[in-house]
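Asker: no sequence on this one, just coordinates:
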């Protein structure tokens, strides 16, 4: 299974910072997401990025996790040579994060 089976995402970007919010479809799945969708796993899944600092904020009342990825956009949307350096692209990639039975 993948993260996209349990959650949807909202993303945003400003300058060189990308923000990705992971929101559980079913609030009952929030504890699983909080346990397995860690900063380390997110950074490993998006390994091609050169993130300076990653912070995870937990929002249990919304069944959501918010990740702030500083330096993730290669200098910013208007400065990057990446084909699509927007936060929404990172969010789409994150939906493929494996969520296994052993997690």
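Answerer: Cool, the structure landed. All figures in this text were calculated on a predicted structure; none of them were measured in a lab.
Asker: Please make it C-alpha for all contacts and neighbour counts, starting now.
Answerer: Will do.
Asker: I'd guessed residue 86 sits against residue 16; true?
Answerer: No: using C-alpha atoms under 8 Å as the test, residue 86 is too far from residue 16 to be in contact (9.6 Å).
Asker: Please compare the first structure with the one that follows:
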């Protein structure tokens, strides 16, 4: 028998913050509950983040894992259309990019459903 899994957006497992420097965005992903940490590490990889941001064409995605904080920091190079001084988009700082990442669909064992944020 296999374990039942739920497909949910990442924001049910974690929250995030975004910062910027030039044409680089930093996006943190912080687990809502310690029980969700291992799932986050397994599923929210550099490759998964690069796929989620494919339309923005990052030149590189680097993940920094911070297990004591149950958090990760992703550095995405080349995603801000040149940065604050060059970008013509409305979000030249990239503050909304954490919302794009937090919309990533992830599969979570149903046994962890009690730790997910939001409606059950």
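Answerer: That came through fine. Computed from a prediction, not measured in an experiment: that's the story for all the values here.
Asker: what do residue 86 and residue 16 of the first structure both touch?
Answerer: Shared contacts of residue 86 of the first structure and residue 16 (C-alpha atoms under 8 Å, 6 or more residues apart in numbering): 73, 77.
Asker: dump the residue contacts of the residue nearest the centre of the second structure.
Answerer: Residue closest to the average C-alpha location in the second structure (C-alpha atoms, centre = their mean): residue 101, at 4.0 Å. Residues near residue 101 of the second structure by C-alpha under 8 Å, 6+ apart: 10, 49, 52-53.
Asker: per the alignment, it corresponds to what in the first structure?
Answerer: When the first structure is aligned by TM-score structural alignment, the residue opposite residue 101 of the second structure is residue 94.
Asker: that older thread, narrow the contacts of residue 101 of the second structure to those in helices?
Answerer: Of the contacts of residue 101 of the second structure, the ones assigned to helices by DSSP state H are 49, 52.
Asker: Pick out whichever of the contacts of residue 101 of the second structure sits closest to residue 70 of the second structure.
Answerer: Using C-alpha to C-alpha, residue 10 comes nearest to residue 70 of the second structure of the contacts of residue 101 of the second structure, at 14.4 Å.
Asker: and that closest one, what does it touch?
Answerer: By C-alpha under 8 Å, 6+ apart, residue 10 of the second structure lies in contact with 101-106.
Asker: Name the SS class of the equivalent of residue 38 of the second structure over in the first structure, please.
Answerer: Per TM-score structural alignment, the equivalent position to residue 38 of the second structure in the first structure is residue 31. When classified by DSSP: H, G, I helix; E, B strand; the rest coil, residue 31 of the first structure comes out as helix.
Asker: count of neighbours near residue 53 of the first structure?
Answerer: Around residue 53 of the first structure there are 12 other residues, counting by other C-alpha atoms under 10 Å.
Asker: And it? What does it align with in the second structure?
Answerer: In the second structure, the residue equivalent to residue 53 of the first structure is residue 60, according to TM-score structural alignment.
Asker: Excluding residues flanking it in the chain, which one is nearest that match?
Answerer: Leaving aside its sequence neighbours, residue 60 of the second structure sits nearest to residue 77 (C-alpha to C-alpha, 6 or more residues apart in numbering; 5.2 Å).
Asker: is it true that the one you found touches residue 25?
Answerer: Yes: Residue 77 of the second structure is within contact range of residue 25, at 6.6 Å (criterion: C-alpha under 8 Å).
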